[in-house]
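Engineer: When you get a sec, could you give me coordinates for this:
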Amino acid sequence: MNNLASLVIPAVIGLVTGIGHGITSHNLDLPFSLTEQLISSSDFNQPLD
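Structural biologist: Below is the predicted model:
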């Protein structure tokens, strides 16, 4: 694989993944950043007393 393809392929995969994440987050009314999603999901994982 030449040098250009080794840079372009991961960039395209990351771009498509990022766009897909944004669309999914918007449709499910989730926070847009992954950090906010992880923080909000940890709130639901608290043990019940």
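Engineer: going forward, measure contacts between C-alpha atoms and count neighbours the same way
Structural biologist: Noted.
Engineer: Can you tell me which residue is spatially central in the chain?
Structural biologist: residue 21 (4.8 Å; CA atoms, centre = their mean).
Engineer: Going by secondary structure, that residue is in what exactly?
Structural biologist: helix 3-27 (DSSP states H and E).
Engineer: Next, the structure of the following sequence, for comparison with the previous one:
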Amino acid sequence: MQSNYIPAGLLKRYFAHLFDIIILSVITIVIGAIPVVIYSLFLETDEINIRF
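Structural biologist: From the prediction side, this is the model:
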């Protein structure tokens, strides 16, 4: 009897949840970073032409 044995199903489920969390956080970071990147690109290229 191994007391420190982790079932494969539990491990697979844990990694699936971990994978989902990583994907969600990456998507959130990308969606949050897109306006910043676009804004900084516009600031670099057309610094004078921006009218708000």
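Engineer: quick one: TM-score?
Structural biologist: Once superposed, chain against chain, the TM-score is 0.55 (TM-score structural alignment, normalised by the length of structure 1); 30 aligned residues with a CA RMSD of 1.5 Å.
Engineer: quick one: the equivalent of the residue nearest to the centre of structure 1 over in structure 2 and residue 39 of structure 2, what's the gap?
Structural biologist: Alignment note: residue 21 of structure 1 maps to residue 26 in structure 2; criterion TM-score structural alignment. Distance of residue 26 of structure 2 to residue 39 of structure 2, computed by CA to CA, to the nearest Å: 20 Å.
Engineer: try residue 27 of structure 2
Structural biologist: 19 Å.
Engineer: got it, and residue 7 of structure 2?
Structural biologist: 49 Å.
Engineer: Looking at those two, which has the bigger crowd around it?
Structural biologist: Using other CA atoms under 10 Å as the criterion, residue 7 of structure 2 and residue 39 rank with residue 39 on top: 11 against 8.
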